[in-house]
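*Asks:* With the sequence up front, the predicted model follows.
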Amino acid sequence: MSTGLILHDDGRQRCWWPGTDPLYVAYHDTEWGVPEQDDRALYEKLILDGFQAGLSWITILRRRDGFRRAFAEFEPEAIARFGPAEVEALMRDTGIIRNRAKIEATIRSARAYLAIQERGPGFAAFLWDFVDGRPLQPGPATRAEIPTESAVSRAMSKALKAEGFGFCGPTIVYAFMQAVGMINDHLVGCCRHGPCAALPGPGGLGVPR
């Protein structure tokens, strides 16, 4: 049975999921699993993971520039002001996934983000507090050892929904946590496992909820 590792032409072993697609491999090597601590970037990644629901991540990745253009570079302050006219324009935009429910959820999520920011100390602190500010290191050796959700992703999903975010179920949130380095799910034999394991999170934050 395959462990989930692929040996590439450059002699490096990588997780199975990017295959050999150059764009996907670059994402795997430079972004996935790297601890993200920027508020706006975390909002963007959470929204894009919501748009991924029912689709493959490479589908979203190939349209990421289109999403950024359509959604004001994912500036929540701008998105929060979107109204019916902007929604209809987005529904005609072939550069994104034209799903009305997800578009409207993005606007509601921007407003929820701003509410968290106003309370302080910010969206990154709100999210990272679920892992005490430190990336989880489960050390999966095979793809079978990587779950699709966890107790932490269920707790984060519940908290996000309570704040008003949409398309943030436990499975979406777990994928988000993997992407932003809150959990290092690179397989142990992957060339990126060790480098990501050496990267710190923001530390314990103690954010009240």
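*Replies:* Nice, thanks for sending it over.
*Asks:* contacts, neighbours, all on C-alpha from now
*Replies:* Will do.
*Asks:* Distance from the lengthiest helix in the chain to the middle of the chain?
*Replies:* Ranked by residue count, the top helix of the chain under DSSP state H comes out as helix 100-119. The chain centroid and the centroid of helix 100-119 are separated by 15 Å, computed with C-alpha atoms, centre = their mean, to the nearest Å.
*Asks:* same question, stretch 144-160
*Replies:* Relative to its chain's centre, stretch 144-160 lies at 13 Å (C-alpha atoms, centre = their mean).
*Asks:* what's the helix or strand for the residue most central in space within the chain?
*Replies:* With distances taken as C-alpha atoms, centre = their mean, residue 176 lies nearest the centre of the chain, 3.0 Å away. Using DSSP states H and E, residue 176 sits in helix 170-179.
*Asks:* another one to put next to it:
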Amino acid sequence: MPRCDWATDATPLMTRYHDYEWGVPSKDEQYTFEMLTLELMQAGLSWQTILNKRANFQVAFNHFDVDKVAAYTQTDVMRLRNDTGIVRNRIKIAATINNARILQTWHQQGQTLNAWLWHYVDGHPVIHHYATAADLPAQTPLSAQISHDMKKAGFRFVGPTIIQSFLQAIGILDDHLVTCTINHCHA
């Protein structure tokens, strides 16, 4: 079955991610926080590395429960810094906790990250029709705008390239290649 170039001859984890998650619209707030965290953790690393550690991330970050992560103390930071099953970068860990605290405040005010993100595209995924992986941009005006607005709101480690990948991860952008015939993809 034809898949996007990066998922062809990939590991089972990568293939499963491609087939069932990447580009699939999600409005699940906890999943969105997970993807935001995994995408920021991936900066400078391969996505395969992050997928290999995903189960460890889920345990280490209380299954991405925003309220629990927002309540993390210095003791939790040290626990995470010593956890060899995750990316132990001090700045990325601090950004994750910071981002959870912002989301917690939003939730207390009745706002969700999902609603905020999906308003940029009027609630509908943007479906691109790229022919090759080389055509996929590292960032777009949309990811640059969202990155700018997230930084303004206080989020950290949310540059336009990270946000581009994040938007693909939660299905706001469907960047499956036109030759990809997996489930929800272009057929």
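*Replies:* Received the coordinates, thanks. Please read all numbers here as calculations on a predicted model, not as lab measurements.
*Asks:* quick revisit: contact partners for the residue nearest to the centre of the first structure?
*Replies:* Counting by C-alpha atoms under 8 Å, 6 or more residues apart in numbering, residue 176 of the first structure touches 45, 46, 49.
*Asks:* and the last one, how many neighbours does it have?
*Replies:* Number of residues near residue 49 of the first structure (other C-alpha atoms under 10 Å) recorded here: 23.
*Asks:* what does the first one give?
*Replies:* Residue 45 of the first structure has 17 neighbours, counted by other C-alpha under 10 Å.
*Asks:* Give me the aligned partner of residue 21 of the second structure over in the first structure.
*Replies:* For residue 21 of the second structure, the aligned residue in the first structure is residue 31 (criterion: TM-score structural alignment).
*Asks:* one step back: mean deviation of the helix holding residue 176 of the first structure from the second structure?
*Replies:* Taken over the aligned residues, the distance from helix 170-179 of the first structure to the second structure averages 0.5 Å (mean C-alpha distance after the TM-score superposition for the first structure).
*Asks:* start and end residues in the second structure for that helix, please.
*Replies:* The aligned range for helix 170-179 of the first structure is 160-169, by TM-score structural alignment.
*Asks:* How far off centre is the matching stretch?
*Replies:* 7 Å.
*Asks:* What residues sit buried inside that stretch?
*Replies:* Within stretch 160-169 of the second structure, the residues scored as buried using 16 or more other C-alpha atoms under 10 Å are 160, 161, 162, 163, 164, 165, 166, 167, 168, 169.
*Asks:* With adjacent residues omitted, what lies nearest to the second one?
*Replies:* Put plainly, it is residue 161 of the second structure. In space, and not counting its chain neighbours, residue 161 of the second structure is closest to residue 139: 5.0 Å by C-alpha to C-alpha, 6 or more residues apart in numbering.
*Asks:* Trace that neighbour over to the first structure, please.
*Replies:* Under the alignment (TM-score structural alignment), residue 139 of the second structure maps onto residue 149 of the first structure.
*Asks:* So that match, which state does it fall into?
*Replies:* Here residue 149 of the first structure is recorded as coil under DSSP: H, G, I helix; E, B strand; the rest coil.
*Asks:* now residue 23 of the second structure
*Replies:* coil.
*Asks:* I'd assumed residue 177 was in contact with it.
*Replies:* No. Residue 23 of the second structure lies out of contact with residue 177 (C-alpha atoms under 8 Å); the separation is 10.9 Å.
*Asks:* So if I had to pick from those two, which one is more boxed in?
*Replies:* Higher neighbour count among residue 23 of the second structure and residue 177: residue 23, with 26 against 23, using other C-alpha under 10 Å.
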